[in-house]
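# When you get a sec, could you give me coordinates for this:
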Amino acid sequence: MSQTIINTPKAPAAIGPYVQARKVGPFLYTSGQIPLDPATGEMVQGIEAQTEQALNNLLAILEAAGLDRHHVIKTTVFVKDLADFGTVNAIYERFFGDHKPARSCVEVARLPKDALVEVEAVAYGD
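Okay, here's the model as predicted:
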């Protein structure tokens, strides 16, 4: 089965020993995307802006692999404070529209660079 590393300057570079995503056959596995602005390398502020940026970073990786949000079959959302669930959920719903991937949402003690949210995905596309 073929494997391809996906890398795009339209999403933040990996900040550790990993890649933005790996395509294995028809599946794409993304690394978690935190809300760094790829143009500046800076973290956007506030849960709304951070959620939008993390999802836009995810979209940039999907597009680099020749896919879009409708190819996503599963996401995992990590939040620093589950009290932000409603806000994150509303932005997530707007991002995916009528497409509804399977999802897990987990509160964590801390995320890289003290982000408030991180999103990873598995997508499928021939």
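
# contacts, neighbours, all on C-alpha from now
Noted.

# contacting residues around the helix or strand encompassing Leu59?
Under the criterion of DSSP states H and E, Leu59 resides in helix 47-64. Outside helix 47-64, the residues within contact range by C-alpha atoms under 8 Å, 6 or more residues apart in numbering are 6-8, 10-12, 20-21, 30, 33-38, 43-44, 68-69, 84, 87-88, 91-92, 95, 115-121.

# same thing but 7 Å
Contacts of helix 47-64 with the rest of the structure, by C-alpha atoms under 7 Å, 6 or more residues apart in numbering, involve 6, 8, 10-11, 33-37, 44, 68-69, 87-88, 91, 116-119.

# Name the residues of that helix that come out as buried.
47-48, 50-62, 64 (16 or more other C-alpha atoms under 10 Å).

# Over to stretch 110-120?
Buried, per 16+ other C-alpha under 10 Å, within stretch 110-120: 115-120.

# Now show me the structure for the sequence below, then we'll compare the two:
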Amino acid sequence: MAIEFVATEKAPVAVGPYSQGIKSGNMIFTSGQLHINPETGELLKGDIQAQTRQSLENVKAILKEAGASLEDVVKVTVFVTDIEKFSLVNEIYGEYFANHKPARSLVEVSRLPLGGEIEIEAIAMK
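The predicted structure follows:
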């Protein structure tokens, strides 16, 4: 089965030696997406809800480049540095996954790259 590297200018460039996404057969894997504005390359500052929205927009852009959408997502993993913001993250997450509810894990971690507060990755099937 061939592996295809997924890359788009509508999501931030990778901050390390990895791809924005991988497509293999009917599966698409996105790398974790911080709340980086792809136009500036900088972490979006502000509240966790704006950061969540940016992370999800980055995931969405990678999926689109691979020919998929959020409706094709089967699993999401969310990493946060403050679990107390769980409900705030859920509000925005629920806007993106209102009718389609993939499996999800949300875990607190001590740190994220570049000092980020949230990172989101997804697995989709198309």
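
# List the TM-score for the superposed pair.
Here the TM-score for the pair of chains, by TM-score structural alignment, normalised by the length of the first structure, is 0.97; 125 aligned residues with a C-alpha RMSD of 0.6 Å.

# picking up where we left off before, which among the contacts of helix 47-64 of the first structure count as buried?
Buried subset of the contacts of helix 47-64 of the first structure (neighbour count, 16+ other C-alpha under 10 Å): 6, 8, 10-11, 33-37, 44, 68-69, 88, 91, 116-119.

# how about Ile6 of the first structure, what does it touch?
Here Ile6 of the first structure is in contact with 20-23, 64-65 (criterion: C-alpha under 7 Å, 6+ apart).

# Apply 10 Å and report the result again.
19-23, 28-30, 61-65 (C-alpha atoms under 10 Å, 6 or more residues apart in numbering).

# What segments of the first structure are helices?
Under the criterion DSSP state H, helices of the first structure are mapped to 47-64, 85-96.

# Quick one: those as JSON lines, columns for distance to Val108 of the first structure too.
Formatted as JSON lines, the helices of the first structure follow (distance: least, C-alpha to C-alpha, whole Å):
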{"stretch": "helix 47-64", "distance to Val108 of the first structure": "15"}
{"stretch": "helix 85-96", "distance to Val108 of the first structure": "12"}
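
# Any idea which of those helices gets closest to Ala102 of the first structure?
The closest of the helices of the first structure to Ala102 of the first structure is helix 85-96. By C-alpha to C-alpha, the value is 11.5 Å.

# so that closest one aligns onto which residues of the second structure?
Mapping helix 85-96 of the first structure onto the second structure (TM-score structural alignment) gives residues 86-97.

# Give me the buried positions along that stretch.
With the criterion 16+ other C-alpha under 10 Å, stretch 86-97 of the second structure contains buried residues 89, 92-93, 96.

# Among the residues you listed, which one sits closest to Leu106 of the second structure?
Closest approach to Leu106 of the second structure among those (C-alpha to C-alpha): Val89, at 9.7 Å.

# Grab the nearest non-local neighbour of the closest one.
In space, Val89 of the second structure comes closest to Gln49 once its chain neighbours are excluded; the distance is 5.9 Å by C-alpha to C-alpha, 6 or more residues apart in numbering.

# roughly how far apart are the aligned partner of the one you found in the first structure and Gly86 of the first structure?
Using TM-score structural alignment as the criterion, the counterpart of Gln49 of the second structure in the first structure is Glu48. In this structure, Glu48 of the first structure and Gly86 of the first structure are 11 Å apart, going by C-alpha to C-alpha, to the nearest Å.

# Many thanks, we can stop here.
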